[in-house]
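Colleague: Sequence first, predicted model second:
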Amino acid sequence: MTTELPSAVPETHPRTKGDTLPTVAARNSVADDIAESDAGTVVDVASQWQLMRWKFSRHKAAVVSLWIVAFIYFVGAFAEIIAPQDPNRTSGRHQYAPPMAIHFFAEDGSGFAPHVHDYSFETDPRTYRKTFVEDPEKVIPIALFVQGDTYHFWGLFEWNIHLIGPVEPRQPFYLLGTDRLGRDNISRIVHGTRVSMSIGLVGVAVSLVIGLILGGLSGYYGGRVDHAIQRTIEFLRSMPTIPLWMGLAAAIPLTWDPLAVYFMITVLLSLIGWTSLARETRGKVMSLKNEDFVTAARLDGVSEFRIITRQLLPAFMSHIIAVTTLAIPEMILAETALSFLGIGLRAPVVSWGVLLQEAQNVNTVATAPWLILPGVAVVIAVLALNFLGDGLRDAADPYSHN
């Protein structure tokens, strides 16, 4: 009598007569199918940031606004190169000169030859007011990356290359006209972009630090700490904003350096703008501080500071990013309002608010409407940032169905 020994590896599906072992190609095909099946489940394990990115990409207005905001900050970063000339260069001969039109082809039809026409002057026989008219006989060739006014790029080195301008340096070239001193309007708008947009970033950065610290402490500890911080917030929010800014800005000495004035205006805006962010942070911390992962961190002996900074704040950082983006337009509008009223930034600093001081006179606007173009830049920047903030706010909750 013989005993059949069991096989070393039992077969789940016994082979019948004629069956053969699977070939290498068959095994590879099965492995490929498994890999494809695993790859198809990537959505199930997508991170929070991936879900936010997918949700944000479906918000078309926010995507377009992101490109607009990126372009505006690019212009501000490379203002010296993009601006056709020095924003403070004056010309007594071209006060309130109208915008020049670019002509791409030669007057005689000989081919592509970008140029502008210089001005001639006419006198109104009734009002005796001097007016500018284009003179086709005075052709000023223009080109890309030409030499012009010298500048210190980012304060690092001296250069004189400009993105666009006349081939012969210091010839008239005013695409958006000039102001009362004959200064190029487009160059001043481009340089103002750097100041106005950066003051929004710097101001929000300072407000972000203050708001996260005070809001986190208020929500986590509660009690007297929460009471003191919330009463301070209510006191600041109950005060009229414009009179408060005016009073604080009036305390800045007129003899201060423009850079010091810029720093102080940023600080003043930040001291007022942190209250909303602090309340947002307080509410989020209060809703999360009793969650299981926070309790586990406490039982593990983690310090309270580490719990706040490493456990609670990262849990709603996406929401903080959205709120911060929406706060930047408020900073820009505040700086513009202060500078427009003459109590914010002052010349020779160039910002959109400072430029709009030229448009305070109705008669000036009627005769030189191009002076309100800095206001158009403010509207575009604020709308783009608001749409971007709306998109980020929706993306911060990727599971919503709005």
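Modeller: Okay, I see it.
Colleague: Only C-alpha atoms from now on, for both contacts and neighbour counts.
Modeller: Noted.
Colleague: any idea which strand is longest in the protein?
Modeller: strand 130-153 (DSSP state E).
Colleague: what helices or strands is that strand leaning on?
Modeller: Counting contacts by 3 or more CA pairs under 8 Å, 6 or more residues apart in numbering; DSSP states H and E, strand 130-153 is packed against strand 112-123, strand 157-166.
Colleague: Can you say which of the ones you listed is packed in most?
Modeller: Highest mean neighbour count among those (mean count of other CA atoms under 10 Å): strand 157-166, with a mean of 18.
Colleague: I'd like the helices and strands packed on strand 130-153 as a markdown table, with distance to V204 appended.
Modeller: Shown next, in a markdown table, are the helices and strands packed on strand 130-153 (distance: least, CA to CA, whole Å):
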| stretch | distance to V204 |
| --- | --- |
| strand 112-123 | 42 |
| strand 157-166 | 30 |
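Colleague: Which of those strands sits closest to V323?
Modeller: For V323, the closest of the helices and strands packed on strand 130-153 is strand 157-166, at 35.6 Å, according to CA to CA.
Colleague: Comparison target, given below:
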Amino acid sequence: MNQEKESIRLTLNKTSFEEKELRKLEKRRAKQEKYYMSSQWQLMMRKLIRHKLAVISFILLFILYTGAIFANFIAPQGLEDYSATYSNAPPSKIHFVHNGNFEGPFVYHYDISFDKFQNKTFIENKEQIYPVKFFAKGTPYKFLGLIKVDRHLFGIDNSKLPAGKDPVNLMVFGADKLGRDIFSRILIGSQVSLTVPLIGTMMSFLLAIIIGGLSGYYGGAVDIVVQRIIEVICSFPTLPLWMALSAAIPPGISVTKVYIFITVIMSLLSWPGLARTVRSKFLSLKKEDYVMAAKLAGVSDFKIIMKHLVPGFMSYLIVSLTLGIPGMILGETSMSFLGLGMRSPATSWGVLLQECQSVSNIAGCPWKLIPVLYVVVAVLAFNFLGDGLRDAADPYK
């Protein structure tokens, strides 16, 4: 009797084990089927998620562009706010404890003195605290360019400031020579330094697809003319050509027009490299059977190019687009740094770095180099994201 019970128990355990293995096998099969049925974009996304540097870079770029979109709200000061009292002031020290009591985030007022070399020094006056308030009132601005508001993410409460004294400002990254908050100007400047390269790259992307596509698809005289134009443009050094065209921008025009001119200049000079790539892809793909079948079916050349040829290597184009943005960021920054791009009172990362041309200025106010960190982070993030996209788009990896 005991042997029969033991035999039944073993049989049940074996059946249960087999059922578990069968369920595991079914799950594995379903996973494999889902993988093999995935589209090209889904496969790229899975590979990209496994690329840690690309994911981190995407997060950093998301933060930078979010800061650019909501720059006026996040920045404690406006673009044109300045204070002679805070000229070349160091970054504000944020305190939490005053006279042994926890008071929350606050700053002290600066008393200004001069050393024996007549250099300005800033000394904290610890008699009165000035709290850092969230959603504080400040310089009016248009939220997202639509709604006029005067609330900022954070700012200083000057309600306890004695009459006749200059307002106490929060200088997160210190101030420039005119007493303007560098942190606020970095955020507002990112609206130019991050959008000009993005829009310029998109324009050059469209030009490359149109011109390179026509060159590769039709060939012959069209191809010869386009390639000679590309060779002429590529023969000029990029930065001197940017400088020459930027110098042709009429002086005294509005900031918006300068923005448009710079975007157009950068896009007109950045399409030849990608256009050659598009041409080579079209030369190889236009001989494929599905293209010939489309021609025999009477499909127009425009539809063949846009619906059959371009989607065949769109992943590669997106990678090239991503890798082209860092060059434009450096180009816009260089032009503004040399005074050929955006100019004050407008701002960009290049405009902020104009004060770094003097070594003595950097030695006395090293916080003025902080915009360089933003340029480096943005350029490296786009490069690493481009590398991740390139690896994800490679079918052999």
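Modeller: Cool, the structure landed. Computed from a predicted structure; not experimentally measured.
Colleague: What span of structure 2 is the longest strand of structure 1 aligned with?
Modeller: Strand 130-153 of structure 1 lines up with residues 120-143 of structure 2 when matched by TM-score structural alignment.
Colleague: Which residues outside that stretch are in contact with it?
Modeller: 70, 72-73, 76-78, 81, 89-90, 98, 104-115, 148-158, 160, 168 (CA atoms under 8 Å, 6 or more residues apart in numbering).
Colleague: In it, which residues are buried?
Modeller: Within stretch 120-143 of structure 2, the residues that qualify as buried are 122, 129-133, 137-139, 141, 143, counting by 16 or more other CA atoms under 10 Å.
Colleague: And that stretch, how far out from the chain middle?
Modeller: Offset of stretch 120-143 of structure 2 from its chain centre (CA atoms, centre = their mean, to the nearest Å): 29 Å.
Colleague: got it, and stretch 171-180 of structure 1?
Modeller: Going by CA atoms, centre = their mean, where stretch 171-180 of structure 1 is centred and where its chain is centred differ by 28 Å.
Colleague: Show me which positions of that stretch end up buried.
Modeller: Going by 16+ other CA under 10 Å, stretch 171-180 of structure 1 has these buried residues: 172-180.
Colleague: residue range for the lengthiest helix in structure 1 in structure 2?
Modeller: Scanning structure 1 for the longest helix, with DSSP state H as the assignment, gives helix 185-221. Aligning helix 185-221 of structure 1 against structure 2 (TM-score structural alignment) gives residues 182-218.
Colleague: Just the element for the spatially most central residue of structure 1, please.
Modeller: Geometric centre of structure 1, nearest residue: V69, 4.8 Å, by CA atoms, centre = their mean. Element membership for V69 of structure 1, per DSSP states H and E: helix 60-77.
Colleague: That helix vs structure 2 - mean distance after superposition?
Modeller: Here the mean offset of helix 60-77 of structure 1 against structure 2 after fitting is 0.4 Å, by mean CA distance after the TM-score superposition for structure 1.
Colleague: which strands and helices sit next to that helix?
Modeller: On a contact count with 3+ CA pairs under 8 Å, 6+ apart, helix 60-77 of structure 1 meets helix 48-57, helix 185-221, helix 373-395.
Colleague: Pick the most deeply packed of these.
Modeller: helix 185-221 (a mean of 23).
Colleague: Can you name every helix or strand that it contacts?
Modeller: Contact analysis of helix 185-221 of structure 1 by 3+ CA pairs under 8 Å, 6+ apart lists helix 60-77, helix 79-82, helix 223-238, helix 258-288, helix 317-340, helix 352-356 as its packing neighbours.
Colleague: and if we set it to 10 Å?
Modeller: Here helix 185-221 of structure 1 touches helix 60-77, helix 79-82, helix 223-238, helix 258-288, helix 304-306, helix 317-340, helix 352-356, helix 373-395, going by 3 or more CA pairs under 10 Å, 6 or more residues apart in numbering; DSSP states H and E.
Colleague: Superpose on structure 2 and give me the mean offset of that helix.
Modeller: In this overlay with structure 2, the average offset of helix 185-221 of structure 1 from its partner residues is 0.6 Å by mean CA distance after the TM-score superposition for structure 1.
Colleague: Also stretch 267-277 of structure 1?
Modeller: Mean deviation for stretch 267-277 of structure 1: 0.7 Å (mean CA distance after the TM-score superposition for structure 1).
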